[in-house]
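I'd like to go over a predicted model; first the sequence, then the structure.
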Amino acid sequence: MILLTSYALLVSLGIMSPGPGFIHMVTQAITGTKWRIFKVVSGLAIANLFISTIGVIGGASLLLEPRTTTAVTLIGCAYLLFVAYKLFLTSAKPFHQSTVQASFASSFMIQVSNIKAILFITSAVTISINRPLPFELAMLIPMVTCGISFIWYGLVGFTFQVPMVSRFLNTHIWLINKVASVVILYLVIQLLLNIKIVF
């Protein structure tokens, strides 16, 4: 129980820190329907479930291998640049005509392409599992990750659905999209500056 509690606290810090998934959640929640928000939240939570499962089965050591890290980072950066570009283009027209789709698949891809999320979650799993665990306990770790993700992103999404907040932000969606695309671009630049490229 202490192991799960300490893991939950550790992984909560990573999940709650703003990143591309958080930005995607906010931009979709401002004008989206509750069903759209549910799809985005599900995509982000299932991606974190997938990442933590990789950590539990020992994939963290593979992800820490320099060539794998380089490949995942470069592919992730390319996808995040695409998302930033699409967000920037949608800022000139009404959001409902956007070509950026708020769906399970796009949210899943945004989270899986975020190398910092991958490394943080798999590292948190590795730190927490420092001895052999029963199978049942090892399977609870990905479920805890998914549950925390679902609760956090759901709260964020539904907070931005509050009519007063949504109306205010809806009038400034063009600015929010531009700021979100610049923030994603900044995150990509930070990732590229901090990576040691190994081929």
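Alright, I've got the coordinates. Numbers count the residues shown, from 1 in each chain.

going by C-alpha atoms from here, please, whenever you check contacts or count neighbours.
OK.

can you show me the helices along the protein?
For the chain, applying DSSP state H gives helices covering 2-16, 20-31, 34-56, 59-63, 66-90, 104-112, 115-128, 135-159, 163-171, 173-193.

could you dump those helices into a markdown table and include mean neighbour count?
Listed next are these as a markdown table, based on neighbours: other Cα atoms under 10 Å:
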| stretch | mean neighbour count |
| --- | --- |
| helix 2-16 | 15 |
| helix 20-31 | 23 |
| helix 34-56 | 23 |
| helix 59-63 | 17 |
| helix 66-90 | 19 |
| helix 104-112 | 21 |
| helix 115-128 | 21 |
| helix 135-159 | 18 |
| helix 163-171 | 14 |
| helix 173-193 | 18 |
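
who touches Pro142 in this structure?
With contact taken as Cα atoms under 8 Å, 6 or more residues apart in numbering, Pro142 is in contact with Asn48, Leu49, Phe50, Ser52, Thr53, Val56.

A further structure is provided below for comparison with the first:
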Amino acid sequence: MRPKQTKDVRSRKRKSSRNVLIIVASFFILSALMRLGSGAGPALAREFESLTAPAEPDYCIPTDGLEALVTSLQERERNAEKREAEIAERLATLAIAERVYEENMQDLLAAEEALSQTIAQANSAADEDINKLTALYENMKASESAPLFEQMEPDFAAGFIARMRSETAANILASLPAESAYAISVVLAGRNANIQSE
């Protein structure tokens, strides 16, 4: 029987302690309601706002230094933009100069090609003329062509003599005065000497 009695005692104590807790909690709730009704609500709201409002920084930023820094950064940005514009302008100028250079180079190459063709034609025409004159001098009698060779410069005369057949050239040199024949012979020998040394 004793265990049953102890259980009853314990359950009564628990019920009574619960009742006490309920009564204390209801006092707290009642007290809170009274405070809300008597103007505690605005005070609590202000307190809540102060808790959620961002805190002011504990340090102070000097505005003069900050303004100077911002001004300096803006100045640098303007200078950078100015340099970029100058570089872009230089690149555009360089592109134009390069295009003009390419066009001029094409014109120069075309002019060089035309000049080479003209020189080749002139050389060919000059060779033809010299060959014709050489053939003409070869067909003349040595006594008729010798006075012409005597009037020529030794270099010029040697050019014709070198192109002629040996027999005809010998006859012309034999018909020339000794001084003229010697001068032409020296030029001819000098030409052969240069060829051999090269």
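Yep, that arrived. Everything numeric in this text was worked out from a predicted model, so none of it was measured.

just give the TM-score of the two.
The TM-score (TM-score structural alignment, normalised by the length of the second structure) is 0.20; 56 aligned residues with a Cα RMSD of 4.6 Å.

how near is Ile29 of the second structure to Val20 of the second structure?
14 Å (Cα to Cα, to the nearest Å).

repeat that for Pro3 of the second structure.
According to Cα to Cα, Pro3 of the second structure stands 26 Å off from Val20 of the second structure.

more neighbours, the two?
Val20 (12 against 8; other Cα atoms under 10 Å).

I'd like the next helix or strand past the helix or strand the more buried one falls within.
Assigned by DSSP states H and E, Val20 of the second structure belongs to helix 2-35. Using DSSP H and E, the helix or strand that directly follows helix 2-35 of the second structure along the chain is helix 41-52.

what sits up against that next one?
Contacts to helix 41-52 of the second structure, defined as Cα under 8 Å, 6+ apart, come from residues Arg35.

same thing with stretch 169-185 of the second structure?
For stretch 169-185 of the second structure, contacts defined as Cα under 8 Å, 6+ apart pick out 138, 142-143, 145-147, 149-150, 154-155, 157-158, 161-162.

reformat those as TSV; add neighbour count.
As requested, those are exported to TSV (neighbours: other Cα under 10 Å):
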residue	neighbour count
Glu138	21
Ala142	20
Ser143	13
Ser145	19
Ala146	21
Pro147	14
Phe149	24
Glu150	19
Pro154	19
Asp155	16
Ala157	21
Ala158	23
Ile161	23
Ala162	15
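
of these, which pair is most distant in space?
By the measure Cα to Cα, Ser143 and Asp155 form the most distant pair in the contacts of stretch 169-185 of the second structure, at 20.5 Å.

format the contacts of stretch 169-185 of the second structure as TSV; extra columns: secondary structure.
What follows is these, written out as TSV (DSSP: H, G, I helix; E, B strand; the rest coil):
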residue	secondary structure
Glu138	helix
Ala142	helix
Ser143	helix
Ser145	helix
Ala146	helix
Pro147	helix
Phe149	helix
Glu150	helix
Pro154	helix
Asp155	helix
Ala157	helix
Ala158	helix
Ile161	helix
Ala162	helix
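
which one among the residues you listed gets closest to Ile87 of the second structure?
Asp155 (62.2 Å).

in what element of secondary structure is the closest residue to the closest one other than its chain neighbours found?
In this structure, Asp155 of the second structure finds its nearest non-sequential neighbour in Val187, 6.2 Å apart by Cα to Cα, 6 or more residues apart in numbering. When elements are assigned from DSSP H and E, Val187 of the second structure belongs to helix 178-197.

and that helix, how far out from the chain middle?
Relative to the chain's own centre, helix 178-197 of the second structure is displaced by 60 Å; criterion: Cα atoms, centre = their mean, to the nearest Å.

check stretch 68-87 of the second structure too.
24 Å.

next one: stretch 20-32 of the second structure
Distance of stretch 20-32 of the second structure from the chain centroid (Cα atoms, centre = their mean) equals 85 Å.

what's the answer for stretch 73-92 of the first structure, then?
14 Å.

for stretch 126-146 of the first structure, same thing?
Remark: stretch 126-146 of the first structure is offset 21 Å from the chain centroid, using Cα atoms, centre = their mean.

quick one: end-to-end distance for it.
End-to-end distance for stretch 126-146 of the first structure, by Cα to Cα: 17 Å.

can you check stretch 164-181 of the first structure too?
Chord length of stretch 164-181 of the first structure, first to last residue, is 24 Å (Cα to Cα).

what does stretch 143-152 of the first structure contact?
Outside stretch 143-152 of the first structure, the residues that reach it (Cα under 8 Å, 6+ apart) are 4, 8, 11-12, 15-16, 41-42, 44-46, 48-49, 52.

save these as a markdown table, and put in distance to Ile148 of the first structure too.
Shown next, in a markdown table, are those (distance: Cα to Cα, whole Å):
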| residue | distance to Ile148 of the first structure |
| --- | --- |
| Leu4 | 12 |
| Ala8 | 8 |
| Val11 | 8 |
| Ser12 | 7 |
| Ile15 | 8 |
| Met16 | 9 |
| Val41 | 11 |
| Ser42 | 12 |
| Leu44 | 11 |
| Ala45 | 8 |
| Ile46 | 11 |
| Asn48 | 9 |
| Leu49 | 10 |
| Ser52 | 12 |
